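**Q** Could you look at this predicted model? Sequence included:
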Amino acid sequence: MTSIFTVSDMTCGHCEKTVRAALEEALPGAAVTIDLSARKVTVEGDREKAEEAIREAGYTPQAA
């Protein structure tokens, strides 16, 4: 399952790395694509786990 989130408070490269690391830890082996300029995160796998991982990393995901 592919999930797309808008993460408005992801504003820099450090934010991107933090979100990517959180998703890779929560969903090992899942494909993660981040478009920092659009503030979009696309991830394969469990939507709830992905959303929770982004929140636990300190960001506010919204379903896109």
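**A** It's in.

**Q** Going by C-alpha atoms from here, please, whenever you check contacts or count neighbours.
**A** Will do.

**Q** Show me the helices in this protein, by range?
**A** Applying DSSP state H to the chain gives helices spanning 13-26, 47-56.

**Q** E51 versus G13, what's the distance?
**A** Computed as Cα to Cα, to the nearest Å, the G13 to E51 distance reads 19 Å.

**Q** Below is an additional structure, to be compared with the one above:
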Amino acid sequence: MSTATYTVKGMTCGHCVSSVKEEVSEVAGVTSVEVDLATGLLTVSGDGPVQEADVVAAVEEAGYEVVR
């Protein structure tokens, strides 16, 4: 099991959180997605390695940006 944490820019409400969770949940290998609106942190867990590029693409698809 692997876990990675990302900072997401642009989330301002519960709908934002839901959008990010929904998109990231669809990434291959992802088993758990947690989003903290207050801190902007996205924590992604998977059975095996989850590709960072896929997570970033999913966040962008939801309309937000991963800050590096």
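**A** Structure received. Keep in mind it's a predicted model, so treat the numbers as computed, not measured.

**Q** these two touch, right, E44 of the first structure and M1?
**A** Yes. Contact criterion Cα atoms under 8 Å: E44 of the first structure and M1 qualify, at 5.5 Å.

**Q** more crowded one of the two?
**A** Between E44 of the first structure and M1, E44 has the larger neighbour count (other Cα atoms under 10 Å), namely 17 against 7.

**Q** Would you enumerate the residues in contact with that one?
**A** By Cα atoms under 8 Å, 6 or more residues apart in numbering, E44 of the first structure lies in contact with 1-3, 30-32.

**Q** What count of nearby residues applies to the residue lying closest to G29 of the second structure once chain neighbours are set aside?
**A** Leaving aside its sequence neighbours, G29 of the second structure sits nearest to G46 (Cα to Cα, 6 or more residues apart in numbering; 5.3 Å). By other Cα under 10 Å, the residues close to G46 of the second structure number 18.
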